[in-house]
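Asker: give the three-dimensional model of this entry:
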Amino acid sequence: MHVLIAPDCFTGTLTATQAAEAMAEGWRRSAPDDLLTLMPLSDGGPGFLDVLAGARPDGTTVLATTTDPLGREVPAALLLVEGEGDGRRTAYLESAQAAGLHLLAADERNPAVTSTYGVGLLLDAALREGAERIVVGLGGSGTNDGGAGMLAALGAGSAHDLARGGLALADLSDAALKGLEDVKDRFAAVELLVATDVDSPLLGLQGASAVFAPQKGASPALAQSLEAALGRFTEVVQRTHQSSRDLLTGRPRRLDKEPGAGAAGGLGYGLMLLGGRRVSGVEEVLRAVGFSSVVSAADLVVTGEGKFDWQSLRGKVVAGVAQAALEAATPTVVIAGQTMVGRREAMTLGLSGTYAVAETPEQVEAAITDPVGTLAARAARVAATWSPGR
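Answerer: Okay, the predicted model is just below:
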């Protein structure tokens, strides 16, 4: 049997590559004669660049230096691929390398003061490399500044005004973005794609501050303050930004209401101001790694992630893999650290089975202590069920 192993990262414990290798190790224990193809995946968050670089030997990795959410220098990279998108030079970059929550210690997680300035440095590096098409992977951020810090790094305004974190945006002057149109001009000839699994708007009950800021260390009171600060940011943008008009209504487009504007603490909104267009992060990865041709040759797909929950049903790796496999008539099963989705919901994705590594508090603790061993053991049991050669 040919088994395609295509997981996302297990956030906080294993990269996508490590998870794929652990699953393969366990599978071989029970079904040593099965043919295994390992294809680690990402939806745009941490690991986005590693996944693409591993699957694209025709790409060139360019090392860079950027800053983390608190302004400290950190290493990063760009992946350059020639001839994509009508023959253009494409630069892939991962926003989490500059704005990622994983770059912060637990006591440093405070979206009031964290900034996306480093993402702007990476975009500037991509332009200097001659990129005509830029794909930015969004996810796993520790910021909530609407992309203001990124805009500051590109020259839209001063770092003092825009790069001191989300809360400082509440005090913006009307002229804080006086250089925005010049920055837009730099990107006018560039196709800018915003690859994310999140379709939230910037503001409101489903927006960046309300939904995601608490995951980054914000209290309920701080989340409300960040919402107000982002609201002030959009007011200043509207005074500066010349919006395009909706083709149906003729009214100016409200980018803050666009799906994906709230991704990565509103970084999606900042990128849309530069002409960015949202695409599904996982679909972009599946296309780039040639998933469709591989899945059609497989007898079974095994995917997975750290926690299979309601968010997994919308735009995550598991959902993207399940859809692509369903189109190829290849059954798919999920092995997750924890499973919070019922059988009926899983079946709506076309999944043939879901399996949890940990189901009790003791098992969760064991999985955190030994993520490779526990994942491999679970994969071995799944293989015993699914492999006809056993």
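
Asker: from here on, contacts and neighbour counts on C-alpha atoms
Answerer: Noted.

Asker: list the contacts for L202?
Answerer: Applying Cα atoms under 8 Å, 6 or more residues apart in numbering to L202 gives the contacts 146, 208-209, 256-258, 260-263, 265-266, 269.

Asker: so what's it closest to, chain neighbours aside?
Answerer: Once flanking residues are discounted, L202 sits nearest to G262: 3.9 Å by Cα to Cα, 6 or more residues apart in numbering.

Asker: go on, R314?
Answerer: Using Cα to Cα, 6+ apart, the nearest residue to R314 is D197, at 7.3 Å.

Asker: surely the one you found and R278 touch.
Answerer: No: if you go by Cα atoms under 8 Å, D197 and R278 don't touch, sitting 9.7 Å apart.

Asker: of those two, who's got more company?
Answerer: It is D197, of D197 and R278, that has more neighbours when counted by other Cα atoms under 10 Å, with 29 against 25.

Asker: one step back: which of the contacts of L202 sit farthest apart?
Answerer: Taking every pair in these and measuring Cα to Cα, the maximum separation is 15.4 Å, between S209 and E258.

Asker: quick one: which of those two has more around it?
Answerer: Taking other Cα under 10 Å, S209 and E258 do not tie; S209 has more neighbours (34 against 17).

Asker: that one and M1, how far apart?
Answerer: As defined by Cα to Cα, to the nearest Å, S209 lies at a distance of 47 Å from M1.

Asker: and the biggest strand by length in the chain, what other elements does it pack with?
Answerer: When the chain is parsed with DSSP state E, its longest strand is strand 73-83. Strand 73-83 is packed against helix 48-55, strand 60-67, strand 88-94, helix 96-99, with contacts defined by 3 or more Cα pairs under 8 Å, 6 or more residues apart in numbering; DSSP states H and E.

Asker: out of the ones you listed, nearest to D299?
Answerer: Between D299 and the helices and strands packed on strand 73-83, the shortest gap by Cα to Cα is with helix 48-55, which sits at 21.0 Å.

Asker: among the helices and strands packed on strand 73-83, which comes closest to A325?
Answerer: Minimum separation from A325 across the helices and strands packed on strand 73-83 (Cα to Cα) falls at helix 48-55, 18.6 Å.

Asker: could you also give me the structure for this next sequence, so I can compare it with the first?
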Amino acid sequence: MSALVSPARSRIVVAPDSFKGSIDATSAARALADGWRSVRPDDELLLRPMADGGEGTLDAFAAAIPGSRRVPVTVTGPTGRRIGSHWLMLPGDHPRTAVVELACTSGMELVEADEAVDPLATHTLGFGEAIRAALAAGATRLLLGIGGSVSSDGGAGVLTALGAIVRDADGRQVPSGAAGLAQAASFDAGGLLPPPVDGILVLSDVRAPLLGPDGAARVFGPQKGADPDQVDRIETALTRWARVIGAAPGTAGAGAAGGCGFGLLAWGAQLASGADAVAETIGLDAALAGAERVITGEGSYDSQSLLGKAPGVVRAYAEARGVPVSVVAGRFGVASGPDDLSLAEVAGCTSAALSDPRRWLREAGSRLAHAHTPRDSV
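Answerer: Alright, predicted model coming up:
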């Protein structure tokens, strides 16, 4: 009588980005893992939800780094309404690292459906207030995710919250937003908090300069509700702001988040690929050591996904270690591979996939597990 042999145990890394407008990266990773466990309950599943500096960046760090502590904060939202938010303190004392996300302090998702938005008035003041709170709590290093912005204020709101004053030609403080920058004549940095001693790393997947046809106003202004006339006014305001600050507007990434990257550069920050920095901080490479598969994905997987976005970075890390990759996406704008799954196809149509993403991500995880052949299978 032959003995029953249990299937060989595999290490599987689950590292999706968010499926924007549908499900966040942490929830997506859990759903994929639940589906996999329903078929292969003995496998070792390492969840490493990813982000690239936009919405979900803070959650990705919190999910992957035990001991991370969310700190609540009340800030001025992008339209001036006070909102409850939070920032994250990572464990460890040297340095004391805080993660602050623009998306959850000054981002587009914070604008209510019935709320009027003026593209010339929205600002990043709340993002700066959260940064100030993190510094007051003892942070000596900052990781700043700047995706998901709804403003085009050149980072003036952040710098104002940190103690700087932008004045017009009569010495009066200018209003918030790009409209205020159109009046800017001087920048008083006398009260500006110094950057933390262990540095500031700005996380973004945008390499745009501040000005010009590829800059903050021309490319991203329309996405934030700016009409052609408002785009021109934002461009003029940001041009004036660059002269007042005296910093180089052509730096790659200066145009990220409506020019917030530019303002942070003027404060002494360094710009970095958001997905690469997230991958390094959450230990993605170590998780992949000995793994037999990594599952990544996002809402729309297309040619841009391999150019600095989270799934492309995950694929690059996996390929460096010879780990097979499965991509699960809401839709594919490029040819999918034999180990990839489209949620629209799994669910039967796009609307079904969008209506219940957790269900279909669990189903995708289950299908991938059924197709998996362990290296050491008997």
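
Asker: thinking again about what came up before, most packed of the helices and strands packed on strand 73-83 of the first structure?
Answerer: Mean neighbour count (mean count of other Cα atoms under 10 Å) peaks for helix 96-99 among those, with a mean of 32.

Asker: now do that helix: which elements does it pack against?
Answerer: strand 73-83, helix 117-128.

Asker: out of the ones you listed, nearest to L103 of the first structure?
Answerer: strand 73-83 (9.0 Å).

Asker: quick one, that closest one and helix 117-128 angle?
Answerer: Inter-element angle recorded for strand 73-83 of the first structure and helix 117-128: 40 degrees (by axes from the mean of the first three to the mean of the last three Cα atoms, to 10 degrees).

Asker: what's the average distance for strand 73-83 of the first structure when superposed on the second structure?
Answerer: Its matched residues in the second structure lie on average 2.7 Å from strand 73-83 of the first structure after superposition (mean Cα distance after the TM-score superposition for the first structure).

Asker: can you map out the strands along the second structure?
Answerer: 11-14, 44-47, 69-76, 82-89, 97-101, 141-145, 165-167, 186-188, 200-204, 270-273, 293-301, 325-332, 341-342.

Asker: list the helices and strands the last one packs on?
Answerer: With contacts taken as 3+ Cα pairs under 8 Å, 6+ apart, strand 341-342 of the second structure sits against strand 325-332.

Asker: so where is the strand it packs on in the first structure?
Answerer: Matched against the first structure by TM-score structural alignment, strand 325-332 of the second structure falls on residues 332-339.

Asker: and stretch 214-227 of the second structure, by the same measure?
Answerer: Residues 206-219 of the first structure are matched to stretch 214-227 of the second structure when aligned by TM-score structural alignment.

Asker: which other residues reach that stretch?
Answerer: Stretch 206-219 of the first structure has contacts (Cα under 8 Å, 6+ apart) with 101, 109-112, 141-144, 200-205, 220, 223-224, 226-227, 262-266.

Asker: go on, stretch 358-368 of the second structure?
Answerer: Contacts of stretch 358-368 of the second structure (Cα under 8 Å, 6+ apart): 23, 27-28, 31-39, 328, 339, 341, 343, 346-347, 353.

Asker: now list the buried members of the residues you listed.
Answerer: Buried members of these, scored by 16 or more other Cα atoms under 10 Å, are 23, 27-28, 31-37, 328, 341, 343, 346-347, 353.

Asker: what's the farthest-apart pair in those?
Answerer: R37 and A353 (20.8 Å).

Asker: helices of the stretch 251-390 of the first structure, start to end?
Answerer: Along the stretch 251-390 of the first structure, the stretches classed as helices by DSSP state H, counting those that start in this stretch are 263-273, 281-289, 291-295, 317-327, 343-348, 361-369, 371-386.

Asker: pick the most buried one from the ones you listed.
Answerer: Of the helices of the stretch 251-390 of the first structure, helix 263-273 is the most buried (mean count of other Cα under 10 Å), at a mean of 29.

Asker: tell me the angle that helix makes with strand 133-137.
Answerer: Interaxial angle, helix 263-273 of the first structure versus strand 133-137 (the same axes, to 10 degrees): 160 degrees.

Asker: equivalent range in the second structure for helix 263-273 of the first structure?
Answerer: The aligned range for helix 263-273 of the first structure is 256-266, by TM-score structural alignment.

Asker: that stretch vs the first structure, mean deviation?
Answerer: Taken against the first structure, stretch 256-266 of the second structure registers an average deviation of 0.8 Å after superposition, with mean Cα distance after the TM-score superposition for the first structure.

Asker: that older thread, could the contacts of L202 of the first structure go into CSV alongside distance to R378 of the first structure?
Answerer: CSV is the format used below for the contacts of L202 of the first structure (distance: Cα to Cα, whole Å):
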residue, distance to R378 of the first structure
G146, 40
A208, 35
S209, 37
D256, 43
K257, 42
E258, 40
G260, 35
A261, 38
G262, 36
A263, 33
G265, 35
G266, 37
Y269, 40
